[in-house]
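**Student:** Test case, fold it:
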Amino acid sequence: MTKKVAILGAGSWGTALAMVLEENGHDVRIWSHKAKQADEINFKHTNKFYLPAVVLADSIKATHHIEEAIKDVDVIVFVVPTKAIREVAKKVVPFLTKPMVIVHASKGLEQESHKRISEILEEEIPESKRQAVVALSGPSHAEEVALKDLTTITAASTNEDASKVVQELFMNDYFRIYTNDDIIGVELGAALKNIIAVGAGALQGLGYGDNAKAALMTRGLAEISRLGVAFGADSITFLGLSGVGDLIVTCTSTHSRNWRAGHMLGKGNSLKEVLESMGMVVEGIATTKAAYELAQEKGIEMPITAAIYEVLYNGAKVEDIIVSLMQREGKSEA
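**Tutor:** Predicted coordinates:
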């Protein structure tokens, strides 16, 4: 059955998800905070800055007016950077006329509060105006989804019916969705793997090979699971799509902004130079700070996260940090 869906956020991932929904026969509207970008989508059917090789269907419409984007829709999908989630949610609330499924496909933790995205949405959108919040996450580069490459991700919510709504909305022969009731684990896996991806990029930038990358990813996953379980996640979730799956794709691909940022750091660029050259949000930078602070509060050992924090926020040299990690006291893997 055709549904009306609002995609809030016209970056690469929001645009790719809009393409999937249009392919599935749904009525899709994209909201952009830039009028010029909305006009490009409407009149040129492109989004060149984010997906330069893609031509969008004429039926995908864009607007820079929130009210127009969400009028009479059945589902709202937030695909804006984590730092903008709360602000955009506040803008949405006055125009919600009925309870609906709220989806987010962003990956990060809020600065200062350290809250997950579903927690922010539940705070800002009254219970009377939402049926449930669903996190859509997993190993998925927008560039590949837009080209209909095979992709499998997870729709996670404490409300099973809402997860199934999202599953049916997005699933087709190249985009497969599994459901999951562990939204804590799915959101934390999605956010924390970006930290490890920064480290993986830095290793390659310094010239290290596959052995080093495998070690980083494996021990990084242990850290992610350790923190997640402390906040109520199921450890098994981190062995799934939103855990090890997302970790693999983010740590091994040049499509990953976090990997590219780390690679530039490994090549000797300053953090300021990295951020200026990227031109897009690198979620792993802010998430490193949030995760480091959470680990300190909970007394959880996260040596890789702490090391990357030292590089990003205290100016430590990547080379020195790697030596300090390797020379830590020997211990059991378990």
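**Student:** Could you use CA atoms for every contact and neighbour count after this?
**Tutor:** Noted.
**Student:** didn't Arg116 look like it was pressed against Glu110?
**Tutor:** Yes. In this structure, Arg116 is within contact of Glu110 by C-alpha atoms under 8 Å, at 6.6 Å.
**Student:** and Asp39, what does it touch?
**Tutor:** For Asp39, the contact set (C-alpha atoms under 8 Å, 6 or more residues apart in numbering) comprises 62-63.
**Student:** Which helix or strand contains it?
**Tutor:** Taking DSSP states H and E as the definition, one finds Asp39 inside helix 35-39.
**Student:** separation between Val92 and Glu127?
**Tutor:** 14 Å (C-alpha to C-alpha, to the nearest Å).
**Student:** Compare the two (neighbour count), which wins?
**Tutor:** Set Val92 next to Glu127 and count neighbours by other C-alpha atoms under 10 Å: Val92 wins out with 18 against 12.
**Student:** what packs against the strand or helix carrying that one?
**Tutor:** Counting by DSSP H and E, the secondary-structure element that holds Val92 is helix 82-92. Where contact means 3 or more C-alpha pairs under 8 Å, 6 or more residues apart in numbering; DSSP states H and E, helix 82-92 is packed against helix 66-70, helix 117-124.
**Student:** here's the other one to compare against:
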Amino acid sequence: MRVAVLGAGAFGTVLSLVFADAGHEVRLCGRRADQADEINERRTNERYLPGIELPPILATTDQQLATDGVEVVVLAVPAQTMRENLQHWQLPAEALIVSAAKGLEAETGARMSELMLDAGIDAERLAVIAGPNLAREIGARMPTAAVVAAYSNETAVRVQRSLHSPYFRPYTNLDVVGCELAGAAKNPIALAVGMIIGRGLGDNLLGTVMSRGLAEATRLGEALGADPHTFAGLAGTGDLVATCYSPLSRNRSFGERLGRGMPVAEALAASSGVVEAIPTSGSLAALADEVGVELPIISRIAPVIEGQISPDEALDALMSRQVKPER
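**Tutor:** Got it, this is the predicted structure:
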């Protein structure tokens, strides 16, 4: 199979690695010519995956060259640039189009599949990747699993089979809404966990915030038409645990810096890539307001990022809420 991956950051590069290891011809499209030269000549992408040797991949800055004649196109760009890129890309009319972005558009709260549909991509051709997929570990070929969600079972199975390798085990799911919301919600929850770690407030509170955060995400998902079981699976619990547990997570690490008292701008400058919790937190809170769902944890992340309240004030507000039955 011929596969194009658009976006040569950490996740785009590592998905190129997975497809190549699964036996496919892979073209990776990025913005920088020097990066493409490095991948082609040295088989490395040191900026995003230091120390990882890549399999043979054709890297280019020419999107049309990358996608010409391919059967699968993976969109591995940040969520906040997805709409603009979709307006400019010329994607093959028959190829399967797979989103690897985990987030919501900040201004509209749109999921990536909604942006793909708005761009004229047939629902039967689109899919999304979810699950516990820390790029550095996949690049080291450590075993993991993932979810391929699609509206068409045939599409989900085709993408699943194309990604399956000895260390990468994909499952299929027909709950696109749930998988996308779970992937977006785990970022602000992981940021909150990072703040707790930064403040040294213990594992009991970590367990509390992770479990209650997952309950929030599940309620929101149900209100928006998702299957609640999705949030108990790889796209929900799996991705949440990996993101909250691992220091490789940009969202958790950013939260840790805030918890230690680092200003937002300084904490962001110290991050190695996009911190999706920053734009996504407010979008999730706005969606929740529209459907009348409370998000006590997630809704307090945006005010912290915007400097309206401190991490301590956010945590105090959570602990002082009225006691009630667990649900």
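**Student:** Can you tell me which helices and strands the next helix or strand after the helix holding Val92 of the first structure packs against?
**Tutor:** Going down the chain from helix 82-92 of the first structure, the next helix or strand is strand 100-104, by DSSP H and E. Here strand 100-104 of the first structure touches strand 75-78, strand 130-137, going by 3+ C-alpha pairs under 8 Å, 6+ apart.
**Student:** so who does Leu117 of the second structure touch?
**Tutor:** Leu117 of the second structure is in contact with Ala123, counting by C-alpha under 8 Å, 6+ apart.
**Student:** if we go to 6 Å?
**Tutor:** By C-alpha atoms under 6 Å, 6 or more residues apart in numbering, no residues touch Leu117 of the second structure.
**Student:** Just give me the match in the first structure for it.
**Tutor:** Using TM-score structural alignment, the partner of Leu117 of the second structure in the first structure is Glu122.
**Student:** Kindly report the same for Leu214 of the second structure.
**Tutor:** By TM-score structural alignment, Leu214 of the second structure lines up with Leu221.
**Student:** Give the helix, strand or coil label for its match.
**Tutor:** helix (DSSP: H, G, I helix; E, B strand; the rest coil).
**Student:** How about His33 of the first structure?
**Tutor:** Secondary structure, three-state DSSP: His33 of the first structure is coil.
**Student:** Tell me how many other residues crowd the nearest residue to it once chain neighbours are set aside.
**Tutor:** Spatial nearest neighbour of His33 of the first structure, chain neighbours left out: His64 (5.2 Å); criterion: C-alpha to C-alpha, 6 or more residues apart in numbering. Residues near His64 of the first structure, counting by other C-alpha under 10 Å, number 20.
**Student:** what's the distance between the alignment partner in the second structure of His64 of the first structure and Arg27 of the second structure?
**Tutor:** Using TM-score structural alignment, the equivalent of His64 of the first structure in the second structure is Thr61. For Thr61 of the second structure, the distance to Arg27 of the second structure equals 10 Å [C-alpha to C-alpha].
**Student:** Provide the secondary structure category for the residue nearest the centre of the first structure.
**Tutor:** Centroid-nearest residue in the first structure, with C-alpha atoms, centre = their mean: Lys107, separated by 2.6 Å. Secondary structure for Lys107 of the first structure, judged by three-state DSSP, is coil.
**Student:** what residue of the second structure matches up with it?
**Tutor:** Checking TM-score structural alignment: Lys107 of the first structure goes with Lys102.
**Student:** Settle this for me: that match is touching Gly183, isn't it.
**Tutor:** Yes. With contact defined as C-alpha atoms under 6 Å, Lys102 of the second structure counts as touching Gly183 (5.2 Å).
**Student:** Could you measure from the alignment partner in the first structure of Thr237 of the second structure over to Lys91 of the first structure?
**Tutor:** The alignment partner of Thr237 of the second structure in the first structure, by TM-score structural alignment, is Val244. Noted for Val244 of the first structure: a distance of 35 Å to Lys91 of the first structure, by C-alpha to C-alpha.
**Student:** all helices for the stretch 201-334 of the first structure, in order.
**Tutor:** With DSSP state H, counting those that start in this stretch as the criterion, the stretch 201-334 of the first structure has helices at 210-230, 246-252, 257-266, 271-278, 283-298, 303-314, 318-326.
**Student:** any chance of those in JSON lines, with mean neighbour count and distance to Ala84 of the first structure too?
**Tutor:** Output for the helices of the stretch 201-334 of the first structure, formatted as JSON lines (neighbours: other C-alpha atoms under 10 Å; distance: least, C-alpha to C-alpha, whole Å):
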{"stretch": "helix 210-230", "mean neighbour count": "18", "distance to Ala84 of the first structure": "23"}
{"stretch": "helix 246-252", "mean neighbour count": "23", "distance to Ala84 of the first structure": "22"}
{"stretch": "helix 257-266", "mean neighbour count": "26", "distance to Ala84 of the first structure": "18"}
{"stretch": "helix 271-278", "mean neighbour count": "13", "distance to Ala84 of the first structure": "18"}
{"stretch": "helix 283-298", "mean neighbour count": "20", "distance to Ala84 of the first structure": "12"}
{"stretch": "helix 303-314", "mean neighbour count": "19", "distance to Ala84 of the first structure": "22"}
{"stretch": "helix 318-326", "mean neighbour count": "14", "distance to Ala84 of the first structure": "30"}
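**Student:** In the first structure, what residue corresponds to Met82 of the second structure?
**Tutor:** By TM-score structural alignment, Met82 of the second structure lines up with Ile85 in the first structure.
**Student:** Quick check: end-to-end length of stretch 126-141 of the first structure?
**Tutor:** Stretch 126-141 of the first structure: ends 32 Å apart by C-alpha to C-alpha.
**Student:** Would you mark the buried spots in it?
**Tutor:** Within stretch 126-141 of the first structure, the residues that count as buried by 16 or more other C-alpha atoms under 10 Å are 129-141.
**Student:** ok, of these, which one's closest to Ala10 of the first structure?
**Tutor:** His141 (15.0 Å; C-alpha to C-alpha).
**Student:** Please report how far that closest one lies from Glu168 of the first structure.
**Tutor:** Distance, His141 of the first structure to Glu168 of the first structure, using C-alpha to C-alpha: 21 Å.
**Student:** does Thr179 of the first structure count as helix, strand or coil?
**Tutor:** Classification of Thr179 of the first structure by three-state DSSP places it in strand.
**Student:** for it, what are its contacts?
**Tutor:** With contact set as C-alpha under 6 Å, 6+ apart, Thr179 of the first structure has these partners: 154-156, 163.
**Student:** May I see those residues arranged in TSV, with neighbour count, secondary structure and distance to Ser225 of the first structure as well?
**Tutor:** Converted to TSV, those look like this (neighbours: other C-alpha atoms under 10 Å; DSSP: H, G, I helix; E, B strand; the rest coil; distance: C-alpha to C-alpha, whole Å):
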residue	neighbour count	secondary structure	distance to Ser225 of the first structure
Thr154	25	strand	17
Ala155	29	strand	19
Ala156	30	strand	17
Ser163	27	helix	23
